[in-house]
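Peer 1: Below is the structure, and that's it, no one-letter string:
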């Protein structure tokens, strides 16, 4: 199997440990606004206690903070914290549970490594999570992987799991029993190049991967959910960036499914990616106050977050990147 036959950069993001920059344009000479991985991921829920069960009962995460409205989850004190914010029933969904990968807007999935994915899929069903597709078996060089996207049927939140069946975990990635720490977050975009320029030219992020449109050489199950019969004719193009080269966590991935000619069109969820919505809407950096003051010099498309000394950047398809003061 060719390296890109699987699902291209999704397999790359899961198993590659060195920077890949083939076909990448020359990056703008922009100093990155941060030099760290994101610290938090915000997910709106209708019921924090019920939603958290995927992470606490299956994933081995701990609730390190909880009040009636907010719960903070973390994997054994390591990695990004998952912030659950309970919203009233009837709050809009950032992305509907049936949203397809060719429908752009907001964040598609939070990505983490896992072990024994088939058992996780079965256990998760009882908690209201359904696999987007059957488990996809992927190969990339020496790595063999199981990959699946789990969709929370109440909120539309998606968790993308990668299980390495052969190669060891990347050096420095904390060990785990079933769920690892978050390492990547994916956006579905209407124009990959526009979103890539936002990250590289405005935020100054480094290129991990920037690829040409890709189609499979034979029909196959893809975690993106492109119909099997269309995987050889519907291309997608993708990029991965991070503030610093070689980061194993804190990456951003953006994918554009180019399916209009095949009739793969639909809704745009850019406008529903707000803090009033349930689902995966925002990643957060915790930075020093001095850093926040310097961020104020960025272009004027940034809006002040109501809480005060914090700033938020919004990607072209609505996904929010917030900079908050260190606690």
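Peer 2: Great, that's in hand. What you see is a predicted model, and the numbers here were worked out from it, not measured in a lab.

Peer 1: CA atoms for contacts and neighbours, from now on please.
Peer 2: Will do.

Peer 1: Quick check: end-to-end length of stretch 183-198?
Peer 2: With C-alpha to C-alpha, to the nearest Å applied, stretch 183-198 spans 20 Å between its terminal residues.

Peer 1: Work out for me the element the residue lying farthest from the centre of the chain sits within.
Peer 2: Largest separation from the mean C-alpha position in the chain: residue 290, at 28.1 Å (C-alpha atoms, centre = their mean). For residue 290, the element it lies in under DSSP states H and E is helix 289-295.

Peer 1: second one coming, line it up with the first:
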């Protein structure tokens, strides 16, 4: 049986029906994010699932350059190794897993619930078979707030589940059963096309990405179905009609990838997790967007009153090249890096 669905899931399907607003990010050549940086205690518990079920492959591995650690303001005693993994045929939406050493760390969202703001909540991927992936993930020791949810939206027949791995690292998986999704190769686990941030104020977070960073608006909604619907966020069934999941998605350029999504669960007061949303902690730490004209884009961002969290030049990042970069924090403390490779 197909069920009505909470707005968190409806919005994914709604995105294609909402016109984008032009932003200045595209004018400066900001492209879809190339990779997410994820702090881990060990590589295999996550990469083994990506490889076995999604055909992801390791593209690079080794020591993290000292200049990169310094950009994150880590002490001289800190060191790190990394593995960079990508989905088949993907040029964006890869993941750089980093193991830090010589420095204290903790999970970004330690013991957090979905409605707690601060810290990147999930990376979002597509799949050609959510139930099979869910079964494989559970057998591999992953968990979820719910079993896969199936629902209809307009002409689309959809499935969704949020898989939880070590230290609360979430991968939200979407399957469009019909009509077929053809914008990019999907497979069992596609590249990451979006990233969810739980926020304390949706309008404020949306406006930061829209106005300060010059992204384009994909959708903006706070509607809920009137009937109780199963929630992939652990919300009790009888509460789903009265807890609006107000959300908006934005991206630097039009397309089906490189997105950022913000969500506020209105009616639940969460505990702020932003104090720990930085390297070297465990979890999804930041996204990296390549930029054609980094200096001009930084000037435009700063002109909007945006503070630069850190910046560095000529940093060697294996897999990206030697880059200049700067980073900003959104109103809920989440990091985003912008870089230009020489």
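Peer 2: Structure's in. What do you need? Everything numeric here is computed off the predicted structure, so don't read it as measured data.

Peer 1: separation between the residue farthest from the centre of the first structure and residue 206 of the first structure?
Peer 2: 23 Å.

Peer 1: for residue 240 of the first structure, same thing?
Peer 2: For residue 240 of the first structure relative to residue 206 of the first structure (C-alpha to C-alpha), the value is 9 Å.

Peer 1: The two - which one has more neighbours?
Peer 2: Higher neighbour count among residue 240 of the first structure and residue 206: residue 240, with 28 against 25, using other C-alpha atoms under 10 Å.

Peer 1: host element of the spatially closest residue to that one that is not a sequence neighbour?
Peer 2: Nearest non-adjacent residue to residue 240 of the first structure, counting by C-alpha to C-alpha, 6 or more residues apart in numbering: residue 253, 4.4 Å away. Taking DSSP H and E as the definition, one finds residue 253 of the first structure inside strand 251-257.

Peer 1: Equivalent analysis for residue 223 of the second structure, please.
Peer 2: Using DSSP H and E, residue 223 of the second structure is not contained in any helix or strand.

Peer 1: which position in the first structure aligns with it?
Peer 2: Correspondence of residue 223 of the second structure to the first structure, assessed by TM-score structural alignment: residue 214.

Peer 1: Looks like that match contacts residue 237 (just checking).
Peer 2: Yes. Applying C-alpha atoms under 8 Å as the test, residue 214 of the first structure and residue 237 come out as touching, 6.2 Å apart.

Peer 1: re earlier: give me the neighbour count for the nearest residue to the match of residue 223 of the second structure once chain neighbours are set aside.
Peer 2: Excluding its sequence neighbours, the residue lying closest to residue 214 of the first structure (C-alpha to C-alpha, 6+ apart) is residue 235, at 5.0 Å. Close neighbours of residue 235 of the first structure, defined as other C-alpha under 10 Å, add up to 17.

Peer 1: and residue 66 of the first structure, what is it in contact with?
Peer 2: Listed by C-alpha atoms under 8 Å, 6 or more residues apart in numbering, the contact set of residue 66 of the first structure reads residue 72.

Peer 1: What residue in the second structure is paired with it?
Peer 2: Per TM-score structural alignment, residue 66 of the first structure is aligned with residue 61.

Peer 1: so how far is residue 96 of the second structure from its match?
Peer 2: According to C-alpha to C-alpha, residue 61 of the second structure stands 9 Å off from residue 96 of the second structure.

Peer 1: Determine the residues that are contacts of both of the two.
Peer 2: Counting by C-alpha under 8 Å, 6+ apart, the common neighbours of residue 61 of the second structure and residue 96 are 82, 83, 84.

Peer 1: Am I right that residue 247 of the second structure is in contact with residue 266?
Peer 2: No. If you go by C-alpha under 8 Å, residue 247 of the second structure and residue 266 don't touch, sitting 10.2 Å apart.

Peer 1: Tell me which of these two has more neighbours.
Peer 2: A side-by-side neighbour count of residue 247 of the second structure and residue 266, using other C-alpha under 10 Å, places residue 247 first with 27 against 17.

Peer 1: three-state assignment of that one?
Peer 2: strand (DSSP: H, G, I helix; E, B strand; the rest coil).
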